[in-house]
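Asks: would you be able to build a 3D model of this:
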Amino acid sequence: MINVSKTVALLFAISTANAAQAQAFDDDDDRTPLDQLVPVADESPDLADGAASADDARTLDQKLAAEFDRYQRLVAEDALDEADASAKRIVQMVISIHGPQSLEASRALNNLALVQNKNGQYGAAIQNFESAVEIIETVEDRLNEKLVNPLRGLGAAQIGSGRPDLARRTFNRATHITHVNEGPHNLEQVEILESLAQSAMLLGDSKGARNILNRIHVLNARHFEGNDLAMIPSLLRRASWQHAGRYYLDERATYRRAIRILEANLGKEDPQLILPLSKLGQSYYFVDLTQPMTKQQGLVTSGEMYFKRAARIAEATPEIDWRILAETKLALADHYMYVESFVRARKIYAEVWDVLSADQERLAARAEMLEQPVALTSRNLPKFAGERPAGNTSTDGFLTGTIRVDYSVSTRGRIRSIRTEAIPPQFTDMQKMVHNEMKRRIFRPRMSDGGVLETDNLVFEHSFFYRQADLDKLTKKTPAAEQQSADENSES
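Replies: Just a heads-up that it's a prediction; the model follows:
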């Protein structure tokens, strides 16, 4: 896909993380270490022998508080293996103090499962999320609001393990529980519905995902009625989901609505317009397959006006952050590179080079943005060779193959001297798909001293999963068929 503004991505990531954190802490106002968000696996904790005395209990409480402080620090430092071990110790302490069938134990297990999920230990995370759910069901009931947080974690782990079909059921249950406790129009369900939409997309149910996004929009419109500016964050998130679902016409309509609201309330030169204008321009790189192709020819050039306006606003805003200025101008230059207006593209690239060369603080950004080729367009490549059950993307029992691509990028951002290799070599169909995709990609060329350069000896690797049966089937092809496939690949 087109390279998206890092400022946009950062804003989206921060808002998502903050909302998720708020959801995890919503049980009460006076939070303890057990109310925090972090994840044991399949290990059983060593329980304390017998009932602890009051002095022992205080000692355990002190140890628990100290361990939780350590755990928080490890999570903040992204030291997940150590955080996992710390979370397991917390589970042991909590069970010693409160017992295995306690709400405190369920929160400790939930924290442990969250860490494991983040660490890619999906099987262990699922087990501990389920344990946390079972404890709450036993101590409270099957519709208690405390179930929402571990159910959300369980659904995320199920998606990570390749089972969006199971995740959809889990998120539906979590949504139902919010309806029972907070009413059918509560905003607490919005993030759960977004996860539900993600599950639908992974299952190939784009219509179902679209309906869920419409439900989210109705909830936000109802909540923010009479306050248009407050709708902007939800509109931008809606557009992002519409893009992910490939409803590009809907995406454009959403960005236009956000732009109209900002113009009406803040004026037509406000810097908050930069984001939706840039995103609207980027949407024109994509074709909405729900509409006839004859109505969409030449749409790419339509994005220029939005890129130019965003760049003009950025340049006219004295207090604007230098990174936003650079990324907004790069979006316009990338557009010119895409439509083969190379002189205009190089001019703006040179201007951005100067912006990023102004002081030492900006040199790292210059190296990332301009001193290496940056892919502007890409399409998702298949992760699996052969057939697999619908709704199941688990890689259990699969082997891993690789398609290696050696290539060069010209000063015009196009692929040159491309060579591909499949490992195992029998997967020629996968090799062709990767080969053709790489040939279609467009790059921002590498720069040095303000000028664009050709870049050689680049390598791209695409990993995919296959079953031994897939390889055996390909190995049994007749020699004539193998020769024909090899000849076709060499010609491509």
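
Asks: CA atoms for contacts and neighbours, from now on please.
Replies: OK.

Asks: from what I can see residue 180 touches residue 143, true?
Replies: Yes - look at residue 180 against residue 143 with C-alpha atoms under 8 Å: they come within range, at 7.4 Å.

Asks: ok, those two, which is more surrounded?
Replies: residue 143 (18 against 12; other C-alpha atoms under 10 Å).

Asks: that one - nearest residue in space that isn't next to it in sequence?
Replies: Spatial nearest neighbour of residue 143, chain neighbours left out: residue 177 (5.6 Å); criterion: C-alpha to C-alpha, 6 or more residues apart in numbering.

Asks: how near is that neighbour to residue 190?
Replies: Separation of residue 177 from residue 190 (C-alpha to C-alpha, to the nearest Å): 13 Å.

Asks: residue 244 now?
Replies: Separation of residue 244 from residue 190 (C-alpha to C-alpha) stands at 17 Å.

Asks: mind listing what's buried in the longest helix anywhere in the chain?
Replies: Using DSSP state H, we find that the single longest helix of the chain is helix 54-76. Residues of helix 54-76 classed as buried: 57, 60, 64, 65, 67, 68, 70, 71, 72, 74, 75 (neighbour count, 16 or more other C-alpha atoms under 10 Å).

Asks: let's see this one next, to set against the first:
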Amino acid sequence: MSRSLTQVNCYILLSAVLIVAARGSAQSVDDDSYRNAYDGAIAQQSYDEAAVIAKMQLARALDAGNRDALSTATLYSDLASAQRLAGNYSAAQLNYETAVSAIEARTDRMNIALERPLLGLGETLLSDGRPDLALDFFARAVHVRQVNDGPHHIAQVDAIEQLGQAYAVLGDTKKSEAMATRLGVLIERHAATPVIAARELWVRQGGLYRLIDMPGMERAAYARAIEAGAAGEPGWVEPYVRTGESFLSEYLQAYVDASSQDELPDRKLLTDAELALREAIEVAYSDDGLHWQQKYRASLALGDFYSVAGNFSEARQAYSEAWKLLTADPAGLSRRAADLESTTLIWQPPINVDGLVLLEPGRMLDDGWLPDGRIKVSFSVNRRGRLSNIALLEISPDRHPRIEARIKEGLAGYVYRPRMSRGFTVDTAGLTIEFGFSVPSEKATEK
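Replies: Okay, the predicted model is just below:
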């Protein structure tokens, strides 16, 4: 039995024993033990098990007649959070709504306890592909916080950030940028406050700018993150890595947008990306006490950069170092299986197929486009992360030689993180990918 599974089973067993025992013991002891068990399962990313623990504690509270207590509303939010993280969005939405109703029944519509389930509802709807509905809950969470603690309280950053993310998904760049600016104002205002993690907040602001394709502002936020705090703190490596990824992303986007050789982007962006990622490595390994996860983050990002840039020997070296870091700690083995023991797509240039719109599985069609068919392709990924043996297995409803040629040409530009085995990159055969394709509707054509 794996270490993580054993730990999770212990969490469930501990919670069950304590819930039974607590029927004749002090409430506070039971609550503390429940919280430890629940938080432990969440930390292990064992979300289904965390939901079981929350359900057991919730059942106990309901049996005791505490249906409308604020503590019971917290349990509903705990359950909903575990369900949301597990991808069970409908159940999560229902339990967050129950938490909101319980709090409003006990207090009023402006109680600070509402902030958590309101944010949870927004996050659930955003993850479920309904950003338009998420907006209202994020906005209300901001309002609740401001009513209780004033318009400049630092605790509202979570709601503001998520509001900005929802606007970005909806394509409202101006409003998303306004939220990013607002984040910066709050961070500046509270920068001297010891209790806030300024570095993390600047990184989060940079992430919001990334969503709306403002690389200059994004990197400025990461520069502020590097200035904040002290070396060796948690998250110390992250702004360096994000800076390198930003330069690389800007280069790749400019490369895609170029319509001729004369418009190709300046390779200085690649040089700057490499320098930032190399600095991340230097920072990560300069402190022996730094957690291995930060070293791993820097090594993996550097490997991905070199894979995209075509420097395969450097990529293999970086991936090998990442493998060693994950192998040295039992807690890293599950991460190794997910990140390195299977192929991972890291660069996906768009494929132009004579006016057809190719859509990856699960991606929603934009308004004005009608689904028309599907294309299934098989391929191999070599140890350099490049595709070979590309073959079209199926195009429905019709096959067309020109479409097939364009798809093969486009897929040849994909870059994968190659699969690793025993610390070495290896070839992987028998992979498939399926696209939907659509054609413009008459309505869209008229526009």
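
Asks: redo the buried residues of helix 54-76 of the first structure as TSV? Include distance to residue 371 of the first structure.
Replies: Formatted as TSV, these follow (distance: C-alpha to C-alpha, whole Å):
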residue	distance to residue 371 of the first structure
57	59
60	55
64	49
65	48
67	44
68	43
70	40
71	39
72	37
74	34
75	33
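
Asks: report how many residues lie close to residue 320 of the second structure.
Replies: 20.

Asks: re the thing from before, so the residue nearest to residue 143 of the first structure touches residue 148, yeah?
Replies: Yes - the pair residue 177 of the first structure / residue 148 is scored as a contact, 7.0 Å apart, by C-alpha under 8 Å.

Asks: settle it for me: which of those two has more neighbours?
Replies: Using other C-alpha under 10 Å as the criterion, residue 177 of the first structure and residue 148 rank with residue 148 on top: 25 against 21.

Asks: what's the distance between the more buried one and residue 21 of the first structure?
Replies: Computed as C-alpha to C-alpha, the residue 148 of the first structure to residue 21 of the first structure distance reads 13 Å.

Asks: ditto for residue 120 of the first structure
Replies: 19 Å.

Asks: and what of residue 483 of the first structure?
Replies: Residue 483 of the first structure is 57 Å from residue 21 of the first structure, where distance means C-alpha to C-alpha.

Asks: next, the contact list for residue 65 of the second structure, please.
Replies: Residues near residue 65 of the second structure by C-alpha atoms under 8 Å, 6 or more residues apart in numbering: none.

Asks: can you tell me the SS state at it?
Replies: Under DSSP: H, G, I helix; E, B strand; the rest coil, residue 65 of the second structure falls in the coil class.

Asks: and for the one 10 residues further on?
Replies: Assigned with three-state DSSP, residue 75 of the second structure falls in the helix class.

Asks: wait, it touches residue 60, no?
Replies: No - contact between residue 75 of the second structure and residue 60 fails when scored by C-alpha under 8 Å: they sit 10.5 Å apart.

Asks: looking at residue 244 and residue 190 of the first structure, which one has more neighbours?
Replies: For residue 244 of the first structure versus residue 190, the count of surrounding residues by other C-alpha under 10 Å is larger for residue 190: 20 against 15.

Asks: aligned partner of that one in the second structure?
Replies: With TM-score structural alignment defining the correspondence, residue 190 of the first structure maps onto residue 157 in the second structure.

Asks: swap in residue 153 of the first structure?
Replies: By TM-score structural alignment, residue 153 of the first structure lines up with residue 120.

Asks: contacting residues for that match?
Replies: Neighbours of residue 120 of the second structure in contact, by C-alpha under 8 Å, 6+ apart: 77, 80, 81, 96.

Asks: same check on residue 284 of the second structure?
Replies: Counting by C-alpha under 8 Å, 6+ apart, residue 284 of the second structure touches 237, 290, 294, 295, 298.

Asks: nice, that's everything, thank you.
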